[in-house]
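A.B. asks: attaching a predicted model along with its sequence, questions to come.
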Amino acid sequence: MTEHHFSRRVGAIFSFLVFVVFLSGCGGGSHQGQPGWTKVDLTDVQPVIGDWEGTVTKAQDILPVGSVLLRIHENGTYQFVGQSSSDVAVGTGHLEAQGGELKGDTEIRVLRLSLFSHRSKPVLIVDAAHRLTGARYHGEFTKAK
C-alpha cells in the first residue's frame, strides 16, 4: 500500500469516526417518540420529589461514568452525589419548570430534567453540561428503592 493510499484510508476512517461521534452526541438520549416511552409534562417538581438512582454517561463515552444518587425536595432544590471508579462528585441547585421540563442553572452546571413513563414506571432523564469544562452528561434515573 502506498503512503498516499494509506493517508487517504486513515483520513476516511477518521472522518467516519468523527461522524459517528457527532451522531451519538446529538442523540441526546431522548426517548420522546420511541415506542413504550411516554413523556410526562412537568409543570412543577411534585411528580419527581424524592430519591432517584441512575447511571450517568459522559457525552461521546461508551462506558458509564458512574452511579448517581439524586434527591429532589418539595421546594425545588436538588442534591446529588455521584461516584465513578476514579472520582466523586457532589452538587446542589434549584429547579424550575419550563416548557414541560425542569431546568437548573448554577455557576458550575446547567441541566434539564425530563420525565417519562416506561413500562408504567417513571424514568427521569437528566442532560447536563459543566460550565467550566464544557463536558456534557446524560443520565437515566429510576425511583430509589
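C.D. replies: Thanks, I have it.
A.B. asks: C-alpha from now on. contacts and neighbour counts both.
C.D. replies: Fine.
A.B. asks: go ahead and confirm E140 touches L124.
C.D. replies: Yes. Using CA atoms under 8 Å, E140 is in contact with L124, at 5.8 Å.
A.B. asks: now do the strands in this protein.
C.D. replies: 37-40, 50-58, 66-72, 77-83, 88-98, 101-105, 109-118, 121-130, 136-143 (DSSP state E).
A.B. asks: residue contacts, W52?
C.D. replies: By CA atoms under 8 Å, 6 or more residues apart in numbering, the residues touching W52 are 69-71, 141-144.
A.B. asks: er, T142 I mean
C.D. replies: Each residue near T142 by CA under 8 Å, 6+ apart is listed here: 52-54, 122-124.
A.B. asks: and which of these is nearest E96?
C.D. replies: Taking CA to CA as the measure, E96 lies nearest L124 of those, at 15.2 Å.
A.B. asks: also this one, for the comparison:
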Amino acid sequence: MKPVTDRHWSAAWLGIPYLEAGLTRAGASCWGLVRLVYDHELGITLPSYAGAPCEAERAEIAGALAGDAAAWPWREVPVDRAEPFDLMLFRYGLTESHVGLVAWPGHHLHVMTGITSRIEAYRRAPWDGLVSRVLRHVNVG
C-alpha cells in the first residue's frame, strides 16, 4: 500500500473512532464517515439518517442507493474503474451492510466496529470477494 501523505485528502480522515450512527469526527459510522468526507471534501451534502440505529441506517442507505436516479444521483461503475470518492459497497451474507470510499484505486477508506477509520486494500483479504457494487455520485468525476 502506498503511504498516505499529509497532501492526500484521505489523511484528514484517518483515526476517527467508530460510533454506531455517528456523524462527526468524534465518532462516525461507515455512512457517517462517507457523509463527512463528501461534505468537507466535495461540498456535497448526503442524508444523515441521524439517530437511526445501525441496522435501520443500513436499510435506509441500501434503499436510497437502490432508488430512482432522478431522486438519488448515483451511477454504478465497474470495480476496475473505481476512482477516488466512489462508494464501495460490501456485502456480508445477503445484504450490502458496509460502505467505504475509494481513496485511490485498490484501496478504500472506511470505519467499522472495533477499528478507527483507516485505508485498506479492497482486492485482498478480508475484503476481496465482498465488494458488491461501486457507485459514483453524478457530481464527482
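C.D. replies: Yep, that arrived. This is a predicted model, so every value here is computed, not measured.
A.B. asks: what's the TM-score here?
C.D. replies: Once superposed, the chains reach a TM-score of 0.32 (TM-score structural alignment, normalised by the length of the second structure), with 72 aligned residues with a CA RMSD of 4.2 Å.
A.B. asks: related to what we said a few turns ago, distance to Y78 of the first structure for the contacts of T142 of the first structure - can I get that in a markdown table?
C.D. replies: Shown next, in a markdown table, are these (distance: CA to CA, whole Å):
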| residue | distance to Y78 of the first structure |
| --- | --- |
| W52 | 11 |
| E53 | 13 |
| G54 | 15 |
| P122 | 18 |
| V123 | 17 |
| L124 | 13 |
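A.B. asks: re earlier: got TSV for the strands of the first structure, with distance to H5 of the first structure too?
C.D. replies: Formatted as TSV, those follow (distance: least, CA to CA, whole Å):
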stretch	distance to H5 of the first structure
strand 37-40	47
strand 50-58	35
strand 66-72	41
strand 77-83	45
strand 88-98	46
strand 101-105	49
strand 109-118	45
strand 121-130	40
strand 136-143	36
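A.B. asks: which one, of these, ends up nearest to A12 of the first structure?
C.D. replies: With CA to CA as the criterion, A12 of the first structure lies closest to strand 50-58 of these, at 25.7 Å.
A.B. asks: what's the angle between that closest one and strand 136-143?
C.D. replies: 150 degrees (axes from the mean of the first three to the mean of the last three CA atoms, to 10 degrees).
A.B. asks: buried residues, strand 50-58 of the first structure. List them.
C.D. replies: 51-58 (16 or more other CA atoms under 10 Å).
A.B. asks: okay, buried residues for the lengthiest strand in the second structure please.
C.D. replies: In the second structure, assigned by DSSP E, the strand with the most residues is strand 95-104. For strand 95-104 of the second structure, the neighbour count (16+ other CA under 10 Å) marks 96-104 as buried.
A.B. asks: top helix in the second structure by residue count?
C.D. replies: helix 54-65 (DSSP state H).
A.B. asks: follow-up on the earlier one: could you flag which of the contacts of W52 of the first structure are buried?
C.D. replies: Buried among those by 16+ other CA under 10 Å: 69-71, 141-143.
A.B. asks: gap between the closest residue to H107 of the second structure other than its chain neighbours and A62 of the second structure?
C.D. replies: Spatial nearest neighbour of H107 of the second structure, chain neighbours left out: A121 (4.2 Å); criterion: CA to CA, 6 or more residues apart in numbering. Distance, A121 of the second structure to A62 of the second structure, using CA to CA, to the nearest Å: 23 Å.
A.B. asks: over to H110 of the second structure?
C.D. replies: H110 of the second structure is 17 Å from A62 of the second structure, by CA to CA.
A.B. asks: more neighbours, those two?
C.D. replies: Counted by other CA atoms under 10 Å, H110 of the second structure and A62 do not tie: H110 has more neighbours, with 29 against 16.
A.B. asks: tally of neighbours for the nearest residue to K39 of the first structure once chain neighbours are set aside?
C.D. replies: Spatial nearest neighbour of K39 of the first structure, excluding adjacent residues (CA to CA, 6+ apart): F116 at 4.4 Å. As a burial measure, F116 of the first structure scores 22 neighbours (other CA under 10 Å).
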